[in-house]
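K.L.:
How does the following fold in three dimensions:
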Amino acid sequence: MPELNRAHLVIALSVISGLILNVDQSSIILILGKISEQFDSSLSDSQWILSIYLLPLASLVIAGGAICDRYPVTHVLAGGFVLFLIGSIYSSVSQELIHLLLARAICGIGAAAAFPASLALIRKCLPENLAQKAFGLWFAGALGGSAIGPLINGFLVDRSNWRMIFLISSVVSLLLLISLFFSNIPTPETSKDSQISINSSLATIVGLLGIVFGLIRAGSDGWLSPLAIFPIAGGLIIFLLKTAINRLSKTNSKVSTNEIKKVWPFIGLMFLGILPVVGVVVLTVLYLGSIRELSVFQTGLAIAPFGLSAALLSPLVPKLLLKYKFAFMLSAAVLFQFSGLIILISTKSNSNYMTIGLGLFCLGISKAILPSSTLNQALTYVPDSLSGYISGLHNGAIQVGQLLSIAFIGSLATANINKHLRKTFSNDWGNISDANYEALARGEDWLPSQLSNSEIETFRELAKVGFSSGLSRTVFTAMIILFTFVFFGLISKQKLNKSSI
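P.N.:
Below is the predicted model of the structure:
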């Protein structure tokens, strides 16, 4: 196969892999309401539909990256998509919520291998000049999937049911596996030195599970509830013990090198940069579907500025990095993220769609800059033999950030919306039970009995006002996370400057 055609094939397989995984992930957000209706699940259960996929993905993606360095990357990519295909088929036929959660967990395990493998394929199979452009295309495809996928899937779901999303993922995954089987891409060199720790991955899963469980329970039971405090504390203790054991045993010799140490600031920046964004986007989708009563396709259209802005800018980020350097690009990402959150803080029950779209557009620009910039910068400090590990580490930061963003901001939203609803209605509307407040917090059209037509309209409007006020309060909290991100960025910049002297 000619060298140029082989390069095009590698780029195509890598970009399509990222596209499939992100289309699936972003489309699930749009159908949470429909899934909740069918299974009569609460807002906390809806958070688990997202979190149960991200949990194994976030926990195992670093191990997946290390596996890419030890074994042929094409085999790892194929194995990941086999699991993703099985999980997608299982999701499409699930008749109970527990089966759907198990199916999504299988998809998450497959994605933990496929995500870093699709990125490692670029670094291991392409020369440096093409790899930089390919990374931009990968992020454009991945983020473009976040915009186009919900539109296409939303259109189909409105005309069938939510299972259509999983059927589409199954078909496209199967086509990718067939293409990969017949591609005959030469297997790059592997490194037996890459460390794969099963115990470390299991500890990560258990630790994250405790933290996420506690965060989700905090939204409904309160932040001082034993079901919130003890799981979070247990998860944090596991991570502290894991860190201490790794330092004492010295088993991760690769991670202790000076090159890897220089990578950690960029991983930290990626993690903090994603925290304020994803949870806010999920809440915006809930607002558009529940309060503004848009269809799945209309909701996908309303949030399209987020994915489109990210997809259009991503291919340009590598070139912009060469021209403006990392510090300038990071500042631009912070500025756009700050602008987007400021706009969304002002969201009311009747806010203009153009205003919401502008806020999402700014968040999309931020998300376009951060992943590509931090990964490109991190890879400049390590040899190609560790590119799979670093890609997994970077993707792990993204997935853990998304997981904790959904759990933390989702729980804050549950508590804030509940609080504002209770404040809005007070005792003027009779004795509204906790279950009914939870229904209103999910955006359901619950009404007290024996209301006149005028009172029904007033009650519905007040419910929308209470929901929107709680949402705005939650976005304000995301602003505080952004300030932490800026502070961490300044400290990281100072440390890198000192280490380079």
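
K.L.:
contacts and neighbour counts: CA atoms only from here.
P.N.:
Will do.

K.L.:
now the helices for the stretch 401-501 of the chain?
P.N.:
Using DSSP state H, counting those that start in this stretch, the helices found in the stretch 401-501 of the chain span residues 434-441, 453-499.

K.L.:
And those: which comes nearest Lys323?
P.N.:
Minimum separation from Lys323 across these (Cα to Cα) falls at helix 453-499, 18.6 Å.

K.L.:
Which strands or helices does that closest one pack on?
P.N.:
Packing partners of helix 453-499 (3 or more Cα pairs under 8 Å, 6 or more residues apart in numbering; DSSP states H and E): helix 258-286, helix 317-345, helix 387-425, helix 434-441.

K.L.:
okay, these in CSV with mean neighbour count and distance to Ser225 next?
P.N.:
CSV is the format used below for the helices and strands packed on helix 453-499 (neighbours: other Cα atoms under 10 Å; distance: least, Cα to Cα, whole Å):
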stretch, mean neighbour count, distance to Ser225
helix 258-286, 22, 22
helix 317-345, 18, 28
helix 387-425, 25, 13
helix 434-441, 18, 16
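
K.L.:
To compare against the first, here's the next sequence to fold:
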Amino acid sequence: MTGTASTRTTASPTPTDVPDPAGYPRRWAALLVLCSTLVAVTLDNSVLNTALPSLAKGLDASTADLQWITDAYTLVFAALLLLAGSLGARFGARRALLGGLVLFGGGSAVAAVSTTAGELIAWRAVMGLGAAFVMPATLAIIIRMFPAAERAKAFAVWSASAGVGVLIGPVTGGALLTHFSWSSAFWINVPLVLAALVGILRIVPTIPRQGTARLDLPAAVLSVIGLGILVDAIIEAPERGWTDTVTLVEPVVFVVVAAAFVVRELRRDEPMVQVRLFANRGFVLAAGTLAITFFALFGTLFVLSQYFQLVHGYSTLKAGLGAMPFAAAMAAMSGLSPIVTARLGIRGTLTTGLGAIALGLGVMGLTTTTDTPFVALAGEMMLVGAGMGMMMAPASMEITASVPVRFSAMAGALNSVVRELGGVLGIAVVGTLVSSHYRSEMGDQHLTGPTAVAGHDLPSAHVVAEHLSPDAAGRLTSAADHAFTTAMNNGALVAAAVAALGVLLVGFGLPRRAAPATVPTGKPAEPVDTQAVRTVR
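P.N.:
Alright, predicted model coming up:
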């Protein structure tokens, strides 16, 4: 190191200084700023779940619209995460973080003034694009700010912040919607983003750009198109009809697009997605458990909020508090997960976690009625949350441990993608099952004239009931509430069956592997390159 460089590293650093090997002096304050960006990104989805009934009424949104409003964000986020990470490495992680937050915050502001469901869906997609830049950029900066001995603690704090967003989101949404309209679920992001931008500019350092492979834009486009077609086929089927031409053709188009994506990636020396990893049984099963976890999480929360608010008549705040047992159990068991994994091993922990999810959802699907007390649902949700919290960390460890070292970076990147795609499919599949069964049940009511719209979805039924006589309104809401509860139970049972299938696949297919030993903290940090930045994405 030259004398000039030495002087620079001992001087009081500015946010534009490149961190030295001993760590950026203001790294813990900067970490809090980075965590605040993650809270904003995760808070949005959990706040939105509480706002779904208000959105249905305010924008005259159907169940399919609500599914798209929720899924548009996650779909774009998952499909573009790898590409956004590569762009961030190419142009600078701090710059990508700032740009992503501007997109996310700007999209939130415009979404808040949307007048149609279509407008809101479009701006939710823009928000997802911004979020895709935020997550990998924060991780890349953390890697460069912290010395090797402190990175594990930094990553633990970063991961916990995501749990904070999920935990406080429903309560925050409930409190906001008690006093304001559904748009407050989006306006809340604006001050959070502005505060984060100020903190980043003042505290978070600039890190060097990383050399990257050529951008694979065609692969990114194919992934967005393919996933969009698949989700559209699932969500729109109840409205179009399961035998409609478009419904039948879209899965075929998805297969063609997916095949084109795979062929392209196999032919590239440096693909966006290393498709050959999916030939690894351990990788596939561990990734599958994460997909199942988020399938159940997103799908269950999507319908539970409507059940609490419309069937039980809870206020938005009480409905938001209704998700607390689930989130609290998930957070508590996440902290105990290392102890459980040390005793049961990765395979044992994953099967136990999936078994808890299957049991909780199964009991919910078999016992829930329109009059089920909250304490019973809370116990079932705690069981599901505990199972999820138990298995997320060991599944992530297995994903990276099951592949050769040269592929660990790509495996780590796909970790995040698989989780988000599981959530996308959870909302699409469970929401569609609930919608289809509800329509079938309400078809037996032979609704005609102005009341026919009540057969489309539960929010519409409650809106129609407001304009009927008390006796007619009572009969209609009773039938609609019963139909929705039965439909929700069927969705829960399907999610439980998927989790139970995961238990069998992991139990018989995953190699027995003990929890990995802790890496000695005294080991010198290796030079950070593009692959290292991608490892934890």
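
K.L.:
TM-score of the superposed pair?
P.N.:
For these two chains in superposition, a TM-score of 0.87 is obtained (TM-score structural alignment, normalised by the length of the first structure); 492 aligned residues with a Cα RMSD of 3.2 Å.

K.L.:
element containing Arg104 of the first structure, please.
P.N.:
Per DSSP states H and E, Arg104 of the first structure falls inside helix 97-125.

K.L.:
That helix vs the second structure, mean deviation?
P.N.:
Compared with the second structure after fitting, helix 97-125 of the first structure deviates on average by 2.2 Å (mean Cα distance after the TM-score superposition for the first structure).

K.L.:
So which other helices or strands are in contact with that helix?
P.N.:
Judged by 3+ Cα pairs under 8 Å, 6+ apart, the packing partners of helix 97-125 of the first structure are helix 3-30, helix 43-70, helix 73-93, helix 128-159, helix 387-425.

K.L.:
and if we set it to 10 Å?
P.N.:
On a contact count with 3 or more Cα pairs under 10 Å, 6 or more residues apart in numbering; DSSP states H and E, helix 97-125 of the first structure meets helix 3-30, helix 32-39, helix 43-70, helix 73-93, helix 128-159, helix 387-425.

K.L.:
closest to Asp221 of the first structure out of those?
P.N.:
helix 387-425 (8.8 Å).

K.L.:
Run the angle between that closest one and helix 453-499 for me.
P.N.:
Interaxial angle, helix 387-425 of the first structure versus helix 453-499 (axes from the mean of the first three to the mean of the last three Cα atoms, to 10 degrees): 150 degrees.

K.L.:
if I line the two up, what does Ala93 of the second structure land on in the first structure?
P.N.:
For Ala93 of the second structure, the aligned position in the first structure is Val73, judged by TM-score structural alignment.

K.L.:
Could you do Gly387 of the second structure as well?
P.N.:
In the first structure, Gly387 of the second structure lines up with Ser366, judged by TM-score structural alignment.

K.L.:
which helices and strands does the host helix or strand of that match pack with?
P.N.:
In this structure, Ser366 of the first structure is located in helix 353-379 according to DSSP H and E. Judged by 3+ Cα pairs under 10 Å, 6+ apart, helix 353-379 of the first structure is in contact with helix 128-159, helix 258-286, helix 296-302, helix 304-313, helix 317-345, helix 387-425.

K.L.:
again, 7 Å this time
P.N.:
Applying 3 or more Cα pairs under 7 Å, 6 or more residues apart in numbering; DSSP states H and E, we find helix 353-379 of the first structure packed against helix 258-286, helix 304-313, helix 317-345.
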